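Asks: Quick one: sequence and predicted model below, then my questions.
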Amino acid sequence: MAEENQNKSALEKLATHNDEALLQRPLMAPARPVSNDDYGYGRYDESEGGLHVRDIWRIMRKRKWLILPLAALITLLVTIEVHRTPSVYEAENKIKASKEGGGAVISTKDFTVQADDQDSMQTMIVELTSRPLLESVVESLKLDQRPDFLDATRKRTVTEALQDIAHRFTGGTFGASVNSTEPNIKKAPTVERSAEESERLAPYVNALKGRLAATVVKDTRIIELSFTHNDPRLAADVVNAVAKNYIDQSHTRKLETFTDTSEWLTKSTNELRARMQQAEQKLADYTRNNGIFQSDGKTDITVNKLADMYAQTMKAETERMLKESVYEQVKQGRIAELPDTFADQNSSKLKEELNRLEVQDAELSVKFGTENPRVAEVREKIKILKDQIASTRSTLENKLKADYERAVRDERSLKAALETAKSDAVQQNQAGITFNILKEEVETSKRLYADFLNKMQQTNLQKVEQQKNMRIIEPAEVPGSPIGPKRMRTILLGLLVSLVFGIGLAFFLEYLDNTVKSVDDIQRFAQLPTLAIIPSIDAASQRAVKKANRRALTSGNETPNLANALVLRDDPDDQRTAVLPAEHLTSVVEAYRMLRTSVLLSTAGSPPKTILFTSGQPGDGKTTTAVNTGVSLAQLGSKVLLIDCDLRRPTLHRALRIAKQPGLSAYLSSDAKPEDVILSTRVPNLSAITCGPVPPNPAELLASDRMRELLAWASQHYEHVILDSPPLLSVTDPVVLSTRVDGVILVVQAGRSTRDILRRARQELTHVGAKVFGVVLNNLDMRREGYGPNDASYYAAGSYHREHARRHG
């Protein structure tokens, strides 16, 4: 204890500078321009830079535990998401629409009533998706009572998606499958629905319209009708129900034309039959009352004139009745039921255009909303058409009214003329005239009755003969496989995208990582050769380290044999530096042997005597590297001296398990001889000078003449002198020592030391003219950095020996 106190007192006497002076670099060699070629450092060839396939593969191997889990996770999420989307099935049927020619229903001398149900194919497409038809389908299939119909677009939950995945991958053993109910198709009545009922059915109608598609097969009269849904049976039921309801309603509309005509003819025939019976009764009564039993048919001119006048009057009255009936229909708004003779062809065309625009308005309102400009444009056209139809109706009503009034005037005129003729004929065979009039009235009534009865029978016959001009030629079947979503394609695309994203993220992280990780980084950013790559120990070696430490603690052995061992770490905060037999670390031993070879070949002529080990920052492994290099050189039989020049945080004594006293600081601050501070180690041929007491002015001590004399004396008595110095960028001690040794070895920890630190360390050394042998890439995790098992020795040997060959010819 007394000796230690004496050494500390001597050190305090040398503290002649203040703390600020210690931050400066004392006794620095004058700066001179230094070229890389002065020390044989190869300038990095930028043409060799860039990203090669080997580098890409290394980065991918390094980041594989980022890329693969990320790809697996994204692919799993994509798989779950695509299985959350229900499978979509499409059912399709085909409808054939036959051509229909127009046929006359009623044909008389004055008018013709025709039934023409010729619709264009495009009109059929619009009618197939019209709201009234789809409402009938909803009611016939009772879709409003099936909640699953509107849930077709609802995504499954994650649990349901996982069950579906399990069901598919296990072939139906596990998970849930698609269930569907049997259809119950009923013909919906074609009745006018209230606004409230249509509003209630609107969601179901919109769902049908959004999934229903109708197209015309080119150059045919066949319509392909398809419907998509997540229930395959329901899809088939819906498309078949739409086709069936449309065919039935089309046939019903066609029959309505003949039904209306037949009803009008029946009513007119009944009226004519009553009139005929009245005329016959009048003739019989007149004959009986006037005692007329027969007529010879001989009459004068007055009688013939009276008979003709009566016939014209009856005809005028019949025409007036017909025109009155037509006019009454127009007044009641039943223009559609008018015979073709009286109907306005322009009005029919306007109605067809109005129907088409109303269907288009419904479709655009559902698709774009009521505020869309296209909807407003269609509604403006509908308004204009309605005005034109109203104008046409008014014109037609005025025309028919004028015809009716003219017929009334003609009838009145003829009746007045008839009364005049009767007055004239009163004086002539009044009984014969009256008899002939009544007889003519009976015959006229019979002819009209027979004509109308014949037409009524023809209409009823044509009504019975009417057939459906459309039929389903290929009904829809339950689809066996879905049309979407394309799950496998989406999953593969997700896998590809996730791999690309993972690889891109790996390269991005690699770009952000500015630490030194490879020989190429050292050559690129420091233009220095790599002397060796020291790999990190694997898990098995770490377990061996812990076991060796426990064994050492149990046995209480503080000074193990280091002849065939390696020091594994030199953490200043760890009071127990691990020492492991070399047989446990074959790869590390080989790496240090490579470093030993590089050191011996680092100078021309003879191996270097004094070597300084330093690093850019603490914790890079400089002490471990220095000790193991000294052990490796000592194993060749060379006398090696290790000097702990880290007078601030010394660790060499713990690495070698030797005493800390007296140490280098005691020698530099006193008149002691070098032999007094040199300690022997358990490694043959290996001696060491530890730090000793930590001085207050380490930089000045290391720059003193005593340090120069120590190095000179050690060079004469030892073949190799290895100096362990503090980190280069933290203090000025390594810079001072670098000018007094044969060469400097810079230790860089892979994945920890940044490129800027490496570049600055090299600049600090070259600025004072220090000779840098090269760099040791320490603690490189070969697996993590993506290298193969033999890449470390390959890259280190290749880098150094190529540089050595270039420098020494």
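Replies: Looks like it arrived, so ask away.
Asks: Only C-alpha atoms from now on, for both contacts and neighbour counts.
Replies: Will do.
Asks: I figured Ala526 hits Thr754, correct?
Replies: No: Ala526 is beyond contact range of Thr754, at 11.5 Å (criterion: CA atoms under 8 Å).
Asks: Settle it for me: which of these two has more neighbours?
Replies: Applying other CA atoms under 10 Å to Ala526 and Thr754 shows that Ala526 carries more neighbours, namely 24 against 18.
Asks: Asn778 should be in a helix, yeah?
Replies: No: with DSSP: H, G, I helix; E, B strand; the rest coil as the criterion, Asn778 is assigned strand and is not in a helix.
Asks: Below is structure B, check it against A:
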Amino acid sequence: MTDATQQSPMLAVPASQTADADSGRQAGGFATAMPWILQYWRVALRWKWVIIGTIIACLVAGAIYTMLAERIYTATARIEISRTESKVLGNMSGVEPERGGRVEQEFYQTQYNLLRARSQAERVAKSLNLARDPAYLAAFGGKAPPSSLRVMSKAELDAATRSVAGRLSGAVQIKPVVGSALVDISVSTPDPELSAKIANSWAENFISANLERRYDSASYARRFLEEQLASTKAKMEEAERDMMSYAERQGILTIAQSDSSDPKAPSVERSITATDLVALNDALNKATIERIAAESALGAATGQASATASGSPSVSNLRQRKSDLQAEYAKLMVIFQPDYPPAQALDRQIKEIDRAIATEQNQVGGSSVAAARAAYNAALSREQELRSRVGGTRTNLVDERRRSVQYGILQREVDTNRELYDGLLQRYKEVGIAGGVGTNNVAIVDRALRPGGPSSPKLMNNMFTALLIGLALAALLTVILAQIDTTVRDPAEAQEVTDLPLLGVIPDTDNELAIEEVRDRKSSQSEAYLSVQTALRFSTTQGVPRSLMCTSTRKGEGKSTSSYALALSLHRIGRTAIVVDCDLRSPSVHRLAGVANGAGTSNFLSGNNDIMSMIRRDESDQLPFITAGPMPPNAAELLSSDRIVDLIAALSQHFQHVVLDAPPVLGLADSPLLASKVEGVVYCVEAEGARTNAIRYSLARLRGAGATLLGVVLTKFDEKRAYYGYGYEYGYGYADAQPGE
């Protein structure tokens, strides 16, 4: 009979557990999915005291730091940096001309970096003698220097100055005013007077350093121009020597000539040959004019003499004779050449007649023609002489021009070097003038004043920072604790970890005697166990199993209370049920019933067959139960024997349901042994109790023993703490209701 009961077909369907679990999840309304913001809120509520404590600790630390921190005073001087160009070389600019916003930005970034430069800090330290200043040393935690330091060596003084400059660099902030050419120089020290003094000195030293850089730039330009002047002068002198030497070798002589109409016009050098050619050409032109005039005068005199001589019979005869001879000569030239003897004879006769005519005319014209002819011959002779001299001079000039090509090259080199020298000399003079002017593009707009109060520490800023740090640290601790905490916190995790249907959730109670809550029909505990009993009715095809046991991972998770409460719930709906305490090592049923641990389970397992004499009843509810009995030395052996099967069978003859309160699984062999003897196992998990790996290990042991796991019950669950409310108190506020309601 017991074997048939153990192998009841209504429970031997392990595959149905998944379907039952799914139906249980759907019926119970426990969805594993939860909005992420609620998940974070749930974690925050779980660790709220850690979060609150961390934030409070950080705020307290921030307040303490603010009270104990050294007071810092900030003084600010404001300067203006103009974007100007310093003229260095005439029209040449000392800085690169503007090409747009990029150059503008580079200029101001350069100025800001110069303000932050280490050399600037060293200038301020030296100008204020901060290495020996008692106020500075006291402000930065030092001591006033002894009198021996007044004769420090240069190396020691330089080292002290560098140390001071390093501290100053950390105490100074350069803050450009957006959208302007203004720059704020802020100095923060523990001494307000010292802050103002350093800020003003910083601005003044920046101006002086800027002037020195400009002067050094002009000095460099002067040195550069001096070198260039010396080099150019040497080149010019060498070129002049080469030109003169070449002119001497080639016999080239030149003279400087200037334009008389323009005194400012530069003089032009010409060779003597060219000058002579010009003069001879002018004389030739005059001689030609004179010769033409003499020729005209001769023609006029001759014409007059011819007119006088035309009436002479002898002249007429000679001219007639000349005409006849010319006619004969023309006829011969048609046939013969001029060298033909008869033609030559005729030509001689014609010339003799011309002489005769001329002689006759001279005799007739008189002395006027002779004078005109003499003047003409003299003018012609002078013209021919000058023309000959011009031709010779022109030939000499052409030869000289050919020899002057190299001379011209040397001349141009001399002129180029002279122009370079003159330009460099002019620029050198301008640099000397610009270097002495001392223009500056930096000006102090506002001098630093003594600060009226400390700029640091600021209570509100520090508290806000402490709050942010506290929030970040609390979030980090919460994440770490949430990752470390592997306990089951809510019904969804209970289902996920156990992979079992959720039979119910038992709310936590402040009452130390939880059984009193169970006995109260109006309590949330009683209602919760009624829900578990209802879920068990749907866990199998035949309803609530006739024999079942409640166990847990470890003790103290509410398995004994759950066993007692399930049996009581069945008893209240008219089912006959009995609770059997099988936790022989740590019995609890007798304490729940409020009686002494008398004869019970251990007695029956040891051989006492009078089971009915061991049954006792709860005085308040008349619920039957059997206590564990005396603690045996071999509990595991007793529970592994067939006597436990006989116990279940004997009780099943008188009761519809037998509920066993089994020992915890972890570390004991009792529960796996009992699990194989009952029709179903209810697994109890305490909220935030056992760790998930221990729960999985315990369930694996039960499954390995062939247990039929009906589902999981989450006990001691605080819905407010876990932000997973189910409204257990809903409908059970009768004790607070007014009469008549």
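Replies: On my side now, so go ahead. Fair warning: this is a prediction, and the values are worked out from it, not measured in the lab.
Asks: For the two chains, what TM-score is obtained?
Replies: The pair, once superposed, lands on a TM-score of 0.52 when counted by TM-score structural alignment, normalised by the length of structure 2; 494 aligned residues with a CA RMSD of 5.8 Å.
Asks: In which helix or strand does Leu481 of structure 2 reside?
Replies: When secondary structure is defined by DSSP states H and E, Leu481 of structure 2 falls within helix 459-484.
Asks: no no, Val682 of structure 2
Replies: Secondary-structure element containing Val682 of structure 2, defined by DSSP H and E: strand 680-686.
Asks: what about that strand, distance to the chain center?
Replies: 59 Å (CA atoms, centre = their mean, to the nearest Å).
Asks: what range in structure 1 does it sit on?
Replies: Per the alignment by TM-score structural alignment, strand 680-686 of structure 2 matches residues 743-749 in structure 1.
Asks: Show me the residue at the heart of structure 2, geometrically.
Replies: Averaging the C-alpha coordinates of structure 2 gives a centre point, and the residue nearest to it by CA atoms, centre = their mean is Gln109 (16.7 Å).
Asks: sorry, back to before: and the contacts of the match of strand 680-686 of structure 2?
Replies: Under the criterion CA atoms under 8 Å, 6 or more residues apart in numbering, residues 516, 608, 610-616, 620-622, 625, 738, 758, 770-780 lie in contact with stretch 743-749 of structure 1.
Asks: Using the three-state scheme, assign the residue nearest to the centre of structure 2.
Replies: helix.
Asks: And it, how far from Ile81 of structure 2?
Replies: 11 Å (CA to CA, to the nearest Å).
Asks: Strands along the stretch 251-400 of structure 2, start to end?
Replies: Secondary structure of the stretch 251-400 of structure 2 by DSSP state E, counting those that start in this stretch: the strands cover 254-257, 268-271.
Asks: now the ones you listed as TSV including mean neighbour count?
Replies: Rendered in TSV, the data for the strands of the stretch 251-400 of structure 2 read as follows (neighbours: other CA atoms under 10 Å):
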stretch	mean neighbour count
strand 254-257	12
strand 268-271	13
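Asks: Minimum distance to Ile198 of structure 2: which of these has it?
Replies: strand 268-271 (67.1 Å; CA to CA).
Asks: what span of structure 1 lines up against that closest one?
Replies: Under TM-score structural alignment, strand 268-271 of structure 2 has no counterpart anywhere in structure 1.
Asks: which secondary structure elements does that strand contact?
Replies: In terms of contact count using 3 or more CA pairs under 8 Å, 6 or more residues apart in numbering; DSSP states H and E, strand 268-271 of structure 2 is assigned the packing partners strand 254-257.
Asks: one step back: so which of the strands of the stretch 251-400 of structure 2 gets nearest Thr2 of structure 2?
Replies: Among the strands of the stretch 251-400 of structure 2, the nearest to Thr2 of structure 2 by CA to CA is strand 268-271 (145.8 Å).
Asks: quick one, what contacts Leu503 of structure 2?
Replies: Leu503 of structure 2 makes contacts with Gly24, Ser531, Val532, Ala535, Leu536, Gly711, Val712, Val713, as judged by CA under 8 Å, 6+ apart.
Asks: Shared with structure 1, which of these?
Replies: Retained in structure 1: Ser531, Val532, Ala535, Leu536, Gly711, Val712, Val713, out of the contacts of Leu503 of structure 2 (criterion both residues aligned by TM-score structural alignment, their matches' CA atoms under 8 Å).
Asks: Show me what the helix holding Leu481 of structure 2 packs onto, helices and strands only.
Replies: Where contact means 3+ CA pairs under 8 Å, 6+ apart, helix 459-484 of structure 2 is packed against helix 36-46, helix 48-68.
Asks: Go through these and pick out the most buried.
Replies: Per-residue neighbour counts averaged over each of these give the maximum for helix 48-68, namely a mean of 17 (mean count of other CA atoms under 10 Å).
Asks: returning to what we had before: for the helices and strands packed on helix 459-484 of structure 2, give me TSV that also has distance to Tyr407 of structure 2.
Replies: Putting these into TSV (distance: least, CA to CA, whole Å) gives the following:
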stretch	distance to Tyr407 of structure 2
helix 36-46	99
helix 48-68	90
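Asks: so which of the contacts of Leu503 of structure 2 would you say is closest to Asn461 of structure 2?
Replies: Minimum distance to Asn461 of structure 2 across the contacts of Leu503 of structure 2 is 50.9 Å, recorded for Val713 (CA to CA).
Asks: What is the equivalent residue in structure 1 for the closest one?
Replies: Under the pairing rule here (TM-score structural alignment), the equivalent of Val713 of structure 2 within structure 1 is Val776.
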